[in-house]
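In: Below: sequence and its predicted model.
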Amino acid sequence: MNDYIASLLALPLMQKLSQLAPEINLRLLPSTNIDATAMLERNEIDLAIGAISATKPRLMTQNLFTDYYLCGMGKNHPLAKGKLTLDKFVRANHLLITLTGEATGFVDRILQEKGLQRRIVMTVNQFAIAPEILAHTDLIAAVNYRSIQHSVFAGDLHLTKLPFEHTPISVNMMWHDRKSQDEAHYWLRQCITTCL
């Protein structure tokens, strides 16, 4: 899982598991350098959690929550006053959060369809550092609402609706069908569900 999901899940899940199953071992792997689908098929991991969907017939998914993107910036940013138009958005300096290291993201694909391009000044590969960067620079970014909501820098940020339509993010839990009837696995899935 990525740091955004880990920041929402790791603490409440560990607190729950330490009370209910103190002998359990929990190992969270970064989603950026593993092939979760292949690892599930080889029975190397029990679950995968992220903006993922089953691509193989024997993989099962359950939606954990839906999040949406907003435009985040420092609370004193000039764009924090008034409505954020598409023109103002495109002319701003941008921070791109890219877990894969790609130089563009979903925002760029949407802008490209409109014949527009933004200036990406900085890219980072973690959600956790974006709020601090936004709070202390002139950069703006498309950010997940829940990742900002839990940030210690939330009070230093201004969030506003993006000036274009976009698809919300579905965060899912995925496992191999061979685990569907496993009682311990079912119990773990239920614990995860109640933590989010």
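Out: Yep, that arrived.

In: contacts and neighbour counts: CA atoms only from here.
Out: Noted.

In: Which residues outside the helix or strand harbouring Lys88 are in contact with it?
Out: Assigned by DSSP states H and E, Lys88 falls within helix 86-91. With CA atoms under 8 Å, 6 or more residues apart in numbering as the test, helix 86-91 has contacts from 79, 116-119, 163-164.

In: Could you do stretch 94-113 as well?
Out: Stretch 94-113 is contacted from outside by 2, 32, 117-127, 130, 134, 139-142, using CA under 8 Å, 6+ apart.

In: Mind putting the contacts of helix 86-91 into CSV with neighbour count and distance to Asn93?
Out: Below are these laid out as CSV (neighbours: other CA atoms under 10 Å; distance: CA to CA, whole Å):
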residue, neighbour count, distance to Asn93
Leu79, 19, 11
Leu116, 13, 14
Gln117, 15, 11
Arg118, 17, 8
Arg119, 14, 6
Pro163, 16, 15
Phe164, 11, 17
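
In: closest to Met174 among the residues you listed?
Out: Closest approach between the contacts of helix 86-91 and Met174, by CA to CA: Phe164, at 30.1 Å.

In: returning to what we had before: just the buried residues out of the contacts of stretch 94-113, in ChimeraX syntax.
Out: Here is the ChimeraX selection string for the buried members of those, based on 16 or more other CA atoms under 10 Å:
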select :2,118,120,123,124,125,127,130,134,139,140,141,142
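
In: want to compare, so here's the second one:
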Amino acid sequence: MKLNLRGIDLNLLPVFDAIMEAGQLSRAADALGMSQPAISAALQRLRHCLADELFVRTRQGMEPTPRARELHEQLAPQLAALRDTLDPGNRFDPASSDRHFRLVSVDYFEMVMLPPLLAQVRKQAPGVVVEVITATDAMSEDLQKVRSDLAIDAFIPEDPRLNRMVLLEEELVVVARAGHPCLRGHCSKEQFLSEEHVVLPDRNRRLPLDQILDTPGWQRRTGARVTQFAGMLATVAGTDMIATVPRRLALHYAHAMQLQVLAFPVPLPPVPIYLLWSPALDKDPAHRWLREQLVSTAAVL
């Protein structure tokens, strides 16, 4: 049975957030302009409502329980978004913000886009935190319920309620180690099919590459299956296996990992990389600012 929110005083949530951030009742009271007895009373009420101790007093301060950490991870981004939304001027000041953004993606984003994005964000918003979490089957629900701010993915969830835009388009290329005995700057269809491949888990969705590989005469030999693009590149660099990866990713790491970047044997349509978010955050000024940073970062990759 779902929790009845009418039984919880939502005014207690900012108190909970302040204690998590401050680590002490006195500091939390100062931050909220409340007395320490009032903070203590609010914490007792919240403990009763949630049936958890939430904080344990130690010499270092108030140590959160595992349940408190879990709650804060989910609530902090939503409370920050609510503060920005209810701001009478609907303002967002990057320079003073400590907003915590959660982005859902695969490691392609972390390896290619995250470093330049953070370099750009840090110039404007030194206090903003960007957390990247792994894409799962719950991605659509997490976005819709604002448990995550944005998703970056090549696959569009079957959920028409989500806003979406094409962030960039990727070309697929073949990578092999520089000293590969059979590949020297070119990869024919025959060579592509004769070599062993490093592949990612099947996400049960189709990309242009999947459509090619499903046609007669295009069955590749799988030599290894790994969980991330980083594992693909590392395996290719240390073996005679090959892999098909996004061009930006391949070029970014080719020199450091001594990889050849080869054109795919036949022309492939570009792969759109989508930016997805909940309509509930569409007009949130902080969220809009982050989307703008992502778009401008993608434009120069």
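Out: Perfect, thanks for sending it. This structure is a prediction, so every number in the text was calculated from the model and none was measured.

In: any idea which of the contacts of helix 86-91 of structure 1 is the one closest to Met60 of structure 1?
Out: Closest to Met60 of structure 1 out of those is Phe164 (32.2 Å), distances taken as CA to CA.

In: Not counting its neighbours along the chain, what's nearest that closest one?
Out: Leu86 (7.3 Å; CA to CA, 6 or more residues apart in numbering).

In: and that neighbour, how many neighbours does it have?
Out: Neighbourhood size, Leu86 of structure 1 [other CA atoms under 10 Å]: 13.

In: Can you tell me how far it is from Asn125 of structure 1?
Out: Leu86 of structure 1 sits 25 Å away from Asn125 of structure 1, going by CA to CA, to the nearest Å.

In: Ok, Leu8 of structure 1 next?
Out: Between Leu8 of structure 1 and Asn125 of structure 1 the computed distance is 17 Å (CA to CA).

In: try Leu111 of structure 1
Out: Look at Leu111 of structure 1 and Asn125 of structure 1: by CA to CA, they are 21 Å apart.

In: counterpart of Gln144 of structure 2 in structure 1?
Out: Counting by TM-score structural alignment, Gln144 of structure 2 lines up with Glu41 in structure 1.

In: In contact with that match, which residues?
Out: The neighbourhood of Glu41 of structure 1, defined by CA under 8 Å, 6+ apart, consists of His176.

In: In three-state terms, label Ala184 of structure 1 for me.
Out: helix (DSSP: H, G, I helix; E, B strand; the rest coil).

In: what residues are up against Ile156 of structure 2?
Out: Tyr274.

In: Correct me if wrong, but it is in a helix.
Out: No - assessed with three-state DSSP, Ile156 of structure 2 is coil; it does not lie in a helix.

In: Tell me how far it lies from Arg27 of structure 2.
Out: According to CA to CA, Ile156 of structure 2 and Arg27 of structure 2 sit 44 Å apart.

In: same thing with Leu50 of structure 2?
Out: To Arg27 of structure 2, Leu50 of structure 2 is 23 Å away according to CA to CA.

In: higher neighbour count, these two?
Out: Shown here are Leu50 of structure 2 and Arg27; by other CA under 10 Å, Arg27 has more neighbours (16 against 13).

In: Going along the chain, name the helices of structure 1.
Out: 3-20, 36-41, 86-91, 106-113, 130-135, 145-149, 183-195 (DSSP state H).

In: could I get these as a markdown table with distance to Thr100 of structure 1?
Out: Output for the helices of structure 1, formatted as a markdown table (distance: least, CA to CA, whole Å):
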| stretch | distance to Thr100 of structure 1 |
| --- | --- |
| helix 3-20 | 13 |
| helix 36-41 | 14 |
| helix 86-91 | 23 |
| helix 106-113 | 13 |
| helix 130-135 | 15 |
| helix 145-149 | 18 |
| helix 183-195 | 25 |
